[in-house]
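Asks: structure here, sequence nowhere to be found:
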């Protein structure tokens, strides 16, 4: 008789008959699949169910429940983390021996571990983009009061985001939630990350995936200044002369350009009214994402959203120029969505369409068209750009929506047990 208590967010009927009465390491279920992954302290298995991929990690019940709670709390704070789907506790085997608990998370579609970024089709200046993504993730975590405690590239997943990368927290078991982090806590968190990242880059270098001319320690140490610059931009007070209040709007625009909303501004007079102090108390990520969703209903990542808004602005401007009167932004958005966004995506064969998210495909085709036009000295047009992109780029890419590995012995990262 199977003994366990499963708690999930949503229907989980296909998960109910998994062999919960056996240690995870011994599972031999046909639904188990291999996907690219990083190093884990615990046994982790991936299961396909409900046309989704779930990651299942085995740990003590205390840590399972704690990590599930932290992941949900971070998600509620709009921090990019994996989706905590459920827990399995009170497990015992057929001899009534107690078994550790299980944490169930949804596998993040189109995500890649850091090793895959270095071993597959690479982004230009990959190391810099990787550190920028980590700096943004750290700032969002620290603004929410979360101390990570053991950040590493292996504990992070990455998604391509309009030529950049977006980082997602995967492992929160060492984290702590506080009302607010001190400067010392934030500095210590970045120091731990720097040391771990340097070690992981050394491993990549030893494996031939990083040039011997690159310095892993120097690369890892570049995280701190990136983090400090972004943290200062988001949180530092500024003092403006009273006659230059327009600079407050400039500051808000800079914050918005970084993907954050300003939810509170405190202004007080100083020096007999000659100066103003601008205080950003709380910032919330996803400014452009929310704007795109309001206009188009598309759920995209932040850099993709910036690119979409720029393309939409150009589309609207050309329409206004042609009709010689103003066009409401929501009307332009609906037409842009039908004619441009889905017009471009509709040219891609269905069998290749799912290789990348729609917004990333749209971005890459726009970039491809620009490069082709630059080389030929004329606009090559949409159809020619799509045809060439499909032939020379998309057809050669792996399917990153859910990439199932066929050679787990050589491609799956090893499991490290505590």
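Replies: Noted; the coordinates are in hand. This one's a predicted model, so the numbers in the text were calculated from it and none came from an experiment.
Asks: switch to C-alpha atoms for all contacts and neighbour counts from now on
Replies: OK.
Asks: residue boundaries of the strands in the stretch 201-350 of the chain?
Replies: Along the stretch 201-350 of the chain, counting by DSSP state E, counting those that start in this stretch, strands occupy 238-241, 260-262, 265-270, 275-280, 283-285.
Asks: now swap in the stretch 51-200 of the chain and tell me
Replies: Using DSSP E, counting those that start in this stretch, strands in the stretch 51-200 of the chain cover 52-59, 83-92, 98-99, 101-106, 146-147, 156-161, 164-169, 176-177.
Asks: in addition, the following structure is provided for comparison:
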């Protein structure tokens, strides 16, 4: 290795030193490269195998690498969904002593995919809409903490399946800036307009390549992020006025926020001089209401919608088999040991990389409901597990680490296909599927 490397790392992994830092990233040997689907980037990015996991290596200037590294660490501390920063490596030189660009190293987010990898022959409007909705929620979360993104786009986002929806994770924080005093309306609107224009361009690019369904309208879908963002922002931060005798609406507002997945730190409540009108405004503390409850009760870490679905199953189990002497925590422990863990253990080892355990459990519940509907009987869980593994899971592509074909082109179908479980699932249906049986 030529030169003297300067490594700033958030995690210690000596294997970093074994990588060929004296070569330009584009010249790294195939033995180091993990061929994963990736989005469009202004910088060269390559996925690299390291100590049994995968990292993303991005060549950029030293200043930009260090700035983005620190920003990602800050966002992680604020519990914003984003990629995990690993290191900044500077001082690189080639074998002749010529300087090479610094690199930012991040850890590949398991079970995540760029938007272009979430379809095969054509992107359907409902899939694109769910991606945009996920990005709108991420943008709202960022703005609440005072983060100005500056380059909002589908390309700068990774998506993970989340119980029929998607969860968005920030990938590129190069243009971002955190304002401790919060963002002005102008800054928020700027981010929102950038998002609308970028999304329209990305989807129109797919249209030009014939990679969307015939009924696809890129402009209409790109406009959706504006409407979805404004609805979420108003619900999370807006004032609400109502007559004094309707104070039950305070609890109703809190319930709506919890249903969106947000907890609140405090409520600002004001009354007028006559005492006939009440105004309330919530102060949102963070997203992840259901995630936190699920972790507290079971120790299972899942996406927000997955957590909501698992909690519904837990609540249904408690209602059906609850014992007077057991509290909520004890019932949750029993549900994990008698329902959730047996399902996870039943997944064959060679299929465990298909989906996250929480997503598998969610899809299993849906599959069991469809089986029960089609057969007009309550299908036992064990029977549903076997059918789901053989009929659905075994035919999916691994999403823990999506490997491309040797050509480097992404061709295998990833998202919803005719006959897939999710294609038949309406996320607007009630969360407790067993109420329909």
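Replies: That came through, no problem. Model, not experiment: these values are computed from the prediction.
Asks: one step back: the strands of the stretch 201-350 of the first structure: which one's closest to residue 5 of the first structure?
Replies: With CA to CA, the closest approach to residue 5 of the first structure among the strands of the stretch 201-350 of the first structure belongs to strand 283-285: 35.5 Å.
Asks: ok, residue 66 of the second structure - contacts?
Replies: Contacts were defined as CA atoms under 8 Å, 6 or more residues apart in numbering; by that measure residue 66 of the second structure touches 88, 104.
Asks: same question for residue 60 of the first structure.
Replies: 100-101.
Asks: same check on residue 334 of the first structure?
Replies: Counted by CA under 8 Å, 6+ apart, residue 334 of the first structure has contacts 295-296.
Asks: what range does stretch 206-215 of the first structure cover in the second structure?
Replies: The alignment of stretch 206-215 of the first structure onto the second structure (TM-score structural alignment) covers residues 208-217.
Asks: list the contacts of that stretch.
Replies: Residues outside stretch 208-217 of the second structure that contact it (CA under 8 Å, 6+ apart) are 121-125, 206.
Asks: between which two of the residues you listed is the distance greatest?
Replies: Using CA to CA, the contacts of stretch 208-217 of the second structure span at most 13.3 Å, a distance reached by 121 and 125.
Asks: okay, the two: which has more neighbours?
Replies: residue 125 (18 against 15; other CA atoms under 10 Å).
Asks: what comes into contact with stretch 147-156 of the first structure?
Replies: 37-40, 113-114, 141, 167-172, 174-178, 181, 185-186, 189, 192-193, 196-197, 200.
Asks: what is the distance between that stretch and the centre of its chain?
Replies: Here stretch 147-156 of the first structure is found 14 Å from its chain centre; the criterion is CA atoms, centre = their mean, to the nearest Å.
Asks: what about the helices in the stretch 101-250 of the first structure?
Replies: With helices called from DSSP state H, counting those that start in this stretch, the stretch 101-250 of the first structure shows them at 114-119, 126-143, 183-206, 216-221, 223-235, 246-257.
Asks: count of neighbours near residue 150 of the second structure?
Replies: Neighbour tally, residue 150 of the second structure, other CA under 10 Å: 18.
Asks: out of the strands of the stretch 51-200 of the first structure, which gets nearest to residue 284 of the first structure?
Replies: When the strands of the stretch 51-200 of the first structure are compared by CA to CA, strand 146-147 sits nearest residue 284 of the first structure, at 14.7 Å.
Asks: and the closest one, how far from the second structure on average?
Replies: Comparison of strand 146-147 of the first structure with the second structure after fitting gives an average deviation of 1.3 Å (mean CA distance after the TM-score superposition for the first structure).
Asks: gap between residue 30 of the first structure and residue 315 of the first structure?
Replies: Using CA to CA, to the nearest Å, residue 30 of the first structure is found at 49 Å from residue 315 of the first structure.
Asks: which of these two has more neighbours?
Replies: Ranked by neighbour count (other CA under 10 Å), residue 30 of the first structure and residue 315 place residue 315 first, with 16 against 8.
Asks: and residue 313 of the second structure, what's its match in the first structure?
Replies: In the first structure, the residue paired with residue 313 of the second structure is residue 311, using TM-score structural alignment.
Asks: sorry, back to before: got a markdown table for the strands of the stretch 51-200 of the first structure, with mean neighbour count and distance to residue 346 of the first structure too?
Replies: Formatted as a markdown table, the strands of the stretch 51-200 of the first structure follow (neighbours: other CA atoms under 10 Å; distance: least, CA to CA, whole Å):
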| stretch | mean neighbour count | distance to residue 346 of the first structure |
| --- | --- | --- |
| strand 52-59 | 21 | 25 |
| strand 83-92 | 21 | 30 |
| strand 98-99 | 18 | 50 |
| strand 101-106 | 25 | 29 |
| strand 146-147 | 25 | 42 |
| strand 156-161 | 22 | 21 |
| strand 164-169 | 23 | 24 |
| strand 176-177 | 15 | 45 |
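Asks: which of those strands sits closest to residue 353 of the first structure?
Replies: Closest to residue 353 of the first structure of the strands of the stretch 51-200 of the first structure is strand 156-161 (CA to CA; 15.8 Å).
Asks: quick one: that closest one to chain centroid distance?
Replies: Distance of strand 156-161 of the first structure from its chain centroid, counting by CA atoms, centre = their mean, is 5 Å.
Asks: check the mean deviation of that strand from the second structure.
Replies: Overlaying the second structure shows strand 156-161 of the first structure at a mean distance of 0.4 Å from the equivalent residues (mean CA distance after the TM-score superposition for the first structure).
Asks: quick one on the thing from earlier: which PyMOL command selects the buried ones in the contacts of stretch 147-156 of the first structure?
Replies: What follows is the PyMOL syntax selecting those of the contacts of stretch 147-156 of the first structure that are buried according to 16 or more other CA atoms under 10 Å:
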select buried, resi 37+38+39+40+113+114+141+167+168+169+170+171+172+175+177+181+185+186+189+193+196+197+200
